[in-house]
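Colleague: below: sequence and its predicted model.
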Amino acid sequence: MRLLVVAAVALLLQACQSTGDDLTPAQERAEIRLMRHNVLNELTKVSPQAKQEIERSAGYAVFSNAQINIILFAAGTGYGVVKNNLTGKETFMEMGEAGVGLGLGAKDFRAVFVFHTEKALNQFVEQGWAFGAEADAAAKSNEKGGQKSYGVTLGNITVYQLTENGLALQATVKGTKYWQSSRLN
């Protein structure tokens, strides 16, 4: 148990560093864009319909997240970028989450939000709150292991999640806050 807690905290701390403390804002934006490119390529491999869905949408967001769940408490942090398909504008954002529920584990994952309306996109960028419940099981290290990724539609937003690394079995209720990065915008 103690080893799992240490590993979970180490994973979270590693992911908390967005792309690196020694990078300039321009370099950090370039790293986030590269992450977005890689995640979208991976998403279209596991969910081919996602590419057309993104192209037809008002916009989309791609986030890199790390999350830990220790018995009754869950926490996470991350960063990403929102792309408005109608204007071409990018908004760089950060996120943090906290929740309660049963579970144990840590995971490093990517989330893709597809905004089907301009109103949903603007509301996400300007207000950024999300509340929800999550139940999942993930076991993946590098290319080994497995996960399932399905798009879940909530109102005018479809969310896809891809696990990069981690071992988690959890059922939580959580709140997540997304906000614009003052350093990168």
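Modeller: That came through, no problem.

Colleague: make it CA atoms for all contacts and neighbour counts henceforth
Modeller: Fine.

Colleague: next secondary structure element downstream of the host helix or strand of Ala74?
Modeller: When elements are assigned from DSSP states H and E, Ala74 belongs to strand 59-84. Per DSSP H and E, the first helix or strand lying C-terminal to strand 59-84 is strand 90-115.

Colleague: mind giving me the packing neighbours of that next one?
Modeller: Using 3 or more CA pairs under 8 Å, 6 or more residues apart in numbering; DSSP states H and E, the elements in contact with strand 90-115 are helix 2-16, strand 59-84, strand 157-180.

Colleague: for Asp22, which of those is the nearest?
Modeller: Each of the helices and strands packed on strand 90-115 has some distance to Asp22 by CA to CA; the shortest is helix 2-16, at 14.2 Å.

Colleague: tell me how far the closest one lies from the chain's centre.
Modeller: How far helix 2-16 lies from its chain's middle: 17 Å, per CA atoms, centre = their mean, to the nearest Å.

Colleague: and the next helix or strand past it?
Modeller: Moving toward the C-terminus from helix 2-16, the next helix or strand (DSSP H and E) is helix 25-46.

Colleague: show me what counts as buried in that next one.
Modeller: Within helix 25-46, the residues that qualify as buried are 28-29, 31-33, 35-36, 39-40, 43, counting by 16 or more other CA atoms under 10 Å.

Colleague: okay, pairing it with this:
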Amino acid sequence: MKSLPLLIAIVTLTACASGSSPAAKKANARQATSEALTEIYADHPGARSAVARGIGYLVCTGSDSYLFAASTGGGICTFHTGDKVDYYRFASLGAGVGIGFKKVAFLYVFQTNTAMKRFVDYGWDAGARAEASARHKDEVGQVAANTSYDVDGVRIYQSAIWGAAAQATVQGYKFWRTDFTDDVIEHND
């Protein structure tokens, strides 16, 4: 368990939007989440039509790490409502059994105003996940449990971008809005 703080620090570092200014970080977040959305559309043919029918959507990219009884993760998100884009960060923490590291992309399509308001007001998601995945960024195929499911007015799609992990966890996600002015870690381009 001595390596858990190091693991959390690594996940935090890899989950940061890069850039030397808030504007640069926003541009990089838009690019990273656009690439993630392209990946999700490739893995989930119904995702594009769900976005078109939804009232808003959140697309995120980041990493998940699994080390024995704990899992951690984090990343960046763009939240789209009409022509407006807001920026979010997320962190995850879980308990269960697992080992591995993977870069992930996920999409939340809000189907009701109540569901979208719940996300904006509270920013929490929790659920049980069990999967084994392996993917290299240059490979076309993957062995993964790419998932999609409906939860209380939200259609959720998840894809593994690269990495390998096997886990059975109960994991919670916390989302918070950011404008990238008060980042803990600054990256210079």
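Modeller: Nice, I can see it. Model, not experiment: these values are computed from the prediction.

Colleague: tm score of chain vs chain?
Modeller: Counting by TM-score structural alignment, normalised by the length of the first structure, the TM-score of this superposition works out to 0.86. Behind it: 178 aligned residues with a CA RMSD of 2.5 Å.

Colleague: tell me which of the helices and strands packed on strand 90-115 of the first structure is the most buried.
Modeller: Ranked by mean neighbour count under mean count of other CA atoms under 10 Å, these are led by strand 59-84, which reaches a mean of 23.

Colleague: could you dump the helices and strands packed on strand 90-115 of the first structure to TSV with distance to Glu94 of the first structure?
Modeller: Converted to TSV, these look like this (distance: least, CA to CA, whole Å):
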stretch	distance to Glu94 of the first structure
helix 2-16	10
strand 59-84	4
strand 157-180	6
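
Colleague: right, so of those, which gets closest to Gly101 of the first structure?
Modeller: Nearest to Gly101 of the first structure, of all these, is strand 157-180, at 4.1 Å by CA to CA.

Colleague: now the angle between strand 90-115 and that closest one, please.
Modeller: 160 degrees (axes from the mean of the first three to the mean of the last three CA atoms, to 10 degrees).

Colleague: in the second structure, what residues pair with strand 157-180 of the first structure?
Modeller: Matched against the second structure by TM-score structural alignment, strand 157-180 of the first structure falls on residues 154-177.

Colleague: average offset of the matching stretch relative to the first structure?
Modeller: With mean CA distance after the TM-score superposition for the first structure, stretch 154-177 of the second structure departs from the first structure by a mean of 0.9 Å once superposed.

Colleague: and if you look at stretch 90-100 of the second structure?
Modeller: Averaged out, stretch 90-100 of the second structure is 0.9 Å away (mean CA distance after the TM-score superposition for the first structure).

Colleague: so that stretch aligns onto which residues of the first structure?
Modeller: Residue span in the first structure matched to stretch 90-100 of the second structure, by TM-score structural alignment: 95-105.

Colleague: what comes up buried for the matching stretch?
Modeller: 95-105.

Colleague: sorry, back to before: what stretch of the second structure does the strand holding Ala74 of the first structure fall on?
Modeller: Counting by TM-score structural alignment, strand 59-84 of the first structure pairs with residues 56-81 of the second structure.

Colleague: how far apart are that stretch and its match in the first structure?
Modeller: Mean deviation of stretch 56-81 of the second structure from its aligned counterpart in the first structure after superposition (mean CA distance after the TM-score superposition for the first structure): 0.9 Å.

Colleague: would you mind measuring from the corresponding residue of the first structure for Ser21 of the second structure to Glu134 of the first structure?
Modeller: Ser21 of the second structure maps onto Thr24 in the first structure when the alignment is built from TM-score structural alignment. Spatial separation of Thr24 of the first structure from Glu134 of the first structure under the definition CA to CA, to the nearest Å is 35 Å.

Colleague: repeat that for Ala61 of the first structure.
Modeller: 19 Å.

Colleague: please apply the same query to Asn165 of the first structure.
Modeller: Separation of Asn165 of the first structure from Glu134 of the first structure (CA to CA): 18 Å.

Colleague: quick one on the thing from earlier: mind checking how far the match of strand 59-84 of the first structure is from the chain centre?
Modeller: 3 Å.

Colleague: swap in stretch 81-97 of the second structure?
Modeller: Distance, stretch centre to chain centre, for stretch 81-97 of the second structure: 6 Å (CA atoms, centre = their mean).
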